[in-house]
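J.: let me see the structure of the following:
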Amino acid sequence: MHLRLIVPSDRSTRVLNALVDDARVTSIVLLPGAAHRPAGDVLECDVTREATSDVLSWLKIQGLYDEGSVAVTEVGATPSRNARAAEEAAPGAPDDAVIWDAVVDQAYNETSGSWVYYTFLTLATMIASVAVVTDSSILVVGAMVVGPEFGVVAALAVGLALRRHGLSIRAVVLLLKGFLLAIAVTALAALLARAVGWVDTAAVTAARPLTGFIWRPDRWSAVVAVLAGCAGVLSQTAGRANALVGVFISVTTVPAAGDLALSMALWAPGQIGGAAAQLGINLAGMTIAGVVTLILQRLIWRAYLARRHPPSANPAQFGQEDGCSNRSA
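T.: Here you go, the predicted model:
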């Protein structure tokens, strides 16, 4: 991971020496007086993923989060001997390390409630409603992929696992507002479609061999939601975003919302309860699985670090704790 730091001048030497003395840090560059907002020295370095939370936690103690600046980006490739030596000095595997500050920061970003989030969720729900009318499994998959709700569910899991109540409340409120808006807009669109003769109640209540599972949840709905929640959180904490596509097309949140909107608008009471249950089961299953996954990751990593400390030249500088910023809602 690449760190770009703005360090107050009175702490620049201390931070520089600490980074130089740590075998898990390499490619260290200092530009004295180069920063203007905030003012200070610019310091850049590459840190192994396993040590990043450790280093960030120490930098927070030094006041860089409040009086300086910290930016973290992922390095695509480091084909150098120095980088390999730094990696060998760090314990564990990169995928096993969680950069908690990045996880928390991403969670707050996911709960910002942008108009783009509401738009994508509404569009996905409307696509799902068309899938119900046409009994199209392809459109169901499309709606799942377009839906942006998993990021907010993951943020809720982070808030619960790390006991950040403000973050948890933001995530719950955004989920409620997002799905209420998406269902309301989709229901209005369904009423308009009925008014012009495009759909009727029979389109919802007819036999749907390809999409009938949406409003008929069973034990496997909960199993898939739990498995998808575990996979989704792991993909985010391990930096494997490519796995999220599989998570999107595994859960039935958006399709259930689309079915629920249609059932209420065209009045198919026999499906309202089932669609609502499917939506609730998926959201609850993913959240619970995400919380458990995050807690286990913290416990496993702490246990590993307790057995093996990295060979740092100055181990007192960086404590072996998983850092996590004090950002509040």
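J.: could you use CA atoms for every contact and neighbour count after this?
T.: Will do.
J.: contacts for stretch 166-186 next, please.
T.: When contacts are defined by Cα atoms under 8 Å, 6 or more residues apart in numbering, stretch 166-186 is touched by residues 107-108, 111, 113, 117-118, 121-123, 125-126, 129, 149, 152-153, 155-160, 257-258, 260-262, 328-329.
J.: and it, how far out from the chain middle?
T.: Offset of stretch 166-186 from its chain centre (Cα atoms, centre = their mean, to the nearest Å): 16 Å.
J.: so which of the contacts of stretch 166-186 sit within helices?
T.: Of the contacts of stretch 166-186, the ones assigned to helices by DSSP state H are 107-108, 117-118, 121-123, 125-126, 129, 149, 152-153, 155-160, 257-258, 260-262.
J.: are any of those residues buried, and if so which?
T.: Buried subset of the ones in helices among the contacts of stretch 166-186 (neighbour count, 16 or more other Cα atoms under 10 Å): 107-108, 117-118, 121-123, 125-126, 129, 149, 152-153, 155-160, 257-258, 260-262.
J.: what ranges do the helices span in the protein?
T.: Using DSSP H, helices in the chain cover 12-21, 49-61, 64-67, 81-89, 100-110, 115-134, 137-146, 149-161, 165-195, 201-205, 219-237, 244-248, 253-265, 269-307.
J.: which residue comes closest to Ala265 once chain neighbours are left out?
T.: The spatial neighbour of Ala265 that comes closest, neighbours along the chain excluded (Cα to Cα, 6 or more residues apart in numbering), is Ala187 at 5.1 Å.
J.: what distance do you get for that neighbour to Pro255?
T.: Noted for Ala187: a distance of 14 Å to Pro255, by Cα to Cα, to the nearest Å.
J.: neighbour count winner among those two?
T.: Pro255 (33 against 24; other Cα atoms under 10 Å).
J.: correct me, but the more buried one touches Met144?
T.: Yes - look at Pro255 against Met144 with Cα atoms under 8 Å: they come within range, at 7.0 Å.
J.: for the chain, what's the longest strand?
T.: strand 25-36 (DSSP state E).
J.: quick check: buried residues in it?
T.: Applying 16+ other Cα under 10 Å to strand 25-36 flags Val25, Thr26, Leu30, Ala35 as buried.
J.: please compute how far it lies from its chain's middle.
T.: How far strand 25-36 lies from its chain's middle: 31 Å, per Cα atoms, centre = their mean.
J.: how about stretch 49-62?
T.: 21 Å.
J.: next, the structure of the following sequence, for comparison with the previous one:
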Amino acid sequence: MLHIRVVCPPGTTDAAVELLVSEPGATLVSVQRGSAVEPVGDVVECAVARESGNAVLAGLRGLGIKHSGGIAIDPLETVLSDAAERAVRTAPGDPSDVVVWEELIAQTHDESTLSPTFLAFITIACLLAVVGVATDSPVTIVGAMVVGPEFGPLAAISVALVRKDFRLARRSALALLVGFPLAMAVAAAVSLVWERFGWITVRGIEDLHNVDFIYEVGPFSLVVALLAGAAGMLSLVTAKSAALVGVFISVTTIPAAGFAAVAATLGEWHKAFMSIGQLGVNMVGIVVAGVLVLWLRPRRAGEGGPVDRVRNWWLSDAT
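T.: Coordinates of the predicted model:
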């Protein structure tokens, strides 16, 4: 379930309460009149079944509360209440199938913002990839995969394409277009220094056996990217964050960027371009899979999957 907390101007409180009470999927409604200080108003709280989340949030937004007050959403892991159980049973659909769009957009928005923290993580991840290449160490490469923050912007692009939110798409693309080149430039500069010390050599790059999968692009590169992208998007919409770790270890986006930087400084342009190709295949596969997962899931409570949507469209068009 979801915990929704609303700060309402006094003039909209009764309408908000009426909306929540009339919604079968909402329960445990409480009102604290005059308790909000900034902005001044009343506080209304309730528990809402995930299946009813989009309808409730749309109704609250329709009252203009987003502009005159505020709406906060938090997941409820455990609710001990017969009324809550009835609300979940009454709400149409299955909780695990519903995408609460406001929640997903807020999450991907935060993960896709170009910031010093994002740049720091992607740069550190690229440097870890360089170390992994220099030492032919799969463990270090896996560490680079886990540290890399690139899945956030890629997932946000998928959400933006489905929702036609071009502002979110621009923000996410900016993070990737600035983050990857900057991280690769730092990785190349560090690689040049390490080459002067003899820590990285052309022979060492040619003799790689444990991490050569980074630049070897094949059909399974796309298959893995599609599967990882689908699993990642499912973990986001179902709040199964533990599954994201498996996604991070599956795709070679960051390692490919780091390897391309090392190979370029050594004049191994063929391997550098193959690594960039691996990076592109993985990024495109993740975005495509994310779009497909969002399209296949019900968009509203009680709505069926894609087959039902196509059938309903066909019948309505025929009539």
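J.: TM-score for these two?
T.: The TM-score (TM-score structural alignment, normalised by the length of structure 2) is 0.92; 304 aligned residues with a Cα RMSD of 1.5 Å.
J.: if we can go back for a sec, let's have the helices of structure 1 in TSV, adding distance to Phe213 of structure 1.
T.: Output for the helices of structure 1, formatted as TSV (distance: least, Cα to Cα, whole Å):
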stretch	distance to Phe213 of structure 1
helix 12-21	55
helix 49-61	42
helix 64-67	49
helix 81-89	47
helix 100-110	29
helix 115-134	10
helix 137-146	11
helix 149-161	20
helix 165-195	19
helix 201-205	13
helix 219-237	9
helix 244-248	17
helix 253-265	9
helix 269-307	9
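J.: so which of the ones you listed is nearest Ala39 of structure 1?
T.: Between Ala39 of structure 1 and the helices of structure 1, the tightest spacing by Cα to Cα is seen for helix 64-67, at 9.1 Å.
J.: so how far does that closest one sit from its counterpart in structure 2?
T.: Mean deviation of helix 64-67 of structure 1 relative to structure 2 after superposition (mean Cα distance after the TM-score superposition for structure 1): 1.0 Å.
J.: cool, and stretch 284-294 of structure 1?
T.: Mean for stretch 284-294 of structure 1 is 1.0 Å (mean Cα distance after the TM-score superposition for structure 1).
J.: surely Asn282 of structure 1 and Ser250 touch.
T.: No - assessed by Cα under 8 Å, Asn282 of structure 1 is found out of contact with Ser250, at 9.9 Å.
J.: okay, those two: which has more neighbours?
T.: Asn282 (25 against 19).
J.: can you tell me which residues contact the more buried one?
T.: Asn282 of structure 1 sits next to Ser221, Ala222, Ala225, Val226, Val251, Thr252, Thr253 when contact means Cα under 8 Å, 6+ apart.
J.: nearest residue to the last one other than its sequence neighbours?
T.: Just to be clear, that refers to Thr253 of structure 1. Using Cα to Cα, 6+ apart, the closest residue to Thr253 of structure 1 is Leu279 (4.9 Å).
J.: what count of nearby residues applies to that neighbour?
T.: So Leu279 of structure 1, with other Cα under 10 Å, has 26 neighbours.
J.: quick check: the gap between it and Ile214 of structure 1.
T.: 9 Å.
J.: and the longest strand of structure 1, how far from structure 2 on average?
T.: Here strand 25-36 of structure 1, set against structure 2 after superposition, deviates by a mean of 1.1 Å using mean Cα distance after the TM-score superposition for structure 1.
J.: and that strand with helix 49-61, angle?
T.: Put simply, strand 25-36 of structure 1 runs at 40 degrees to helix 49-61, going by axes from the mean of the first three to the mean of the last three Cα atoms, to 10 degrees.
J.: list of residues touching strand 25-36 of structure 1?
T.: 6, 9, 16, 19-20, 39-48, 82-83, 86.
J.: quick one: contacts of stretch 70-77 of structure 2?
T.: Residues from elsewhere that reach stretch 70-77 of structure 2 (Cα under 8 Å, 6+ apart): Met1, Leu2, His3, Ile4, Arg5, Val6, Val7, Cys8, Ile65, Glu103.
J.: if we use 10 Å, what do you get?
T.: 1-9, 39, 43-45, 47-50, 53, 57, 60-61, 64-66, 102-103, 239 (Cα atoms under 10 Å, 6 or more residues apart in numbering).
J.: find me the equivalent region of that stretch in structure 1.
T.: Mapped onto structure 1 using TM-score structural alignment, stretch 70-77 of structure 2 spans residues 69-76.
J.: between Ala187 and Pro255 of structure 1, what contacts are shared?
T.: Thr125, Met126, Ser129, Ala261.
J.: tell me how far Leu188 of structure 1 lies from Ser129 of structure 1.
T.: 12 Å.
J.: which residues do the two both contact?
T.: With Cα under 10 Å, 6+ apart, Leu188 of structure 1 and Ser129 have common neighbours Ala261, Leu262.
J.: neighbouring contacts of stretch 266-273 of structure 2?
T.: By Cα under 10 Å, 6+ apart, stretch 266-273 of structure 2 touches 188, 191-192, 195, 200-203, 205-206, 212, 214-216, 256-265, 275, 277-279.
J.: buried residues, that stretch. List them.
T.: Within stretch 266-273 of structure 2, the residues that qualify as buried are Leu266, Glu268, Lys271, Ala272, Phe273, counting by 16+ other Cα under 10 Å.
J.: with stretch 195-210 of structure 2 instead?
T.: By neighbour count with 16+ other Cα under 10 Å, stretch 195-210 of structure 2 contains the buried residues Glu195, Ile200, Thr201, Ile205.
J.: how about stretch 9-17 of structure 2?
T.: Buried residues in stretch 9-17 of structure 2 (16+ other Cα under 10 Å): Pro9, Thr12, Thr13, Ala16, Val17.
J.: and the third one, what does it touch?
T.: Which is Thr13 of structure 2. Val6, Val7, Leu19, Val31, Gln32, Arg33, Gly41, Asp42, Val43, Val44, Leu63, Ile65.
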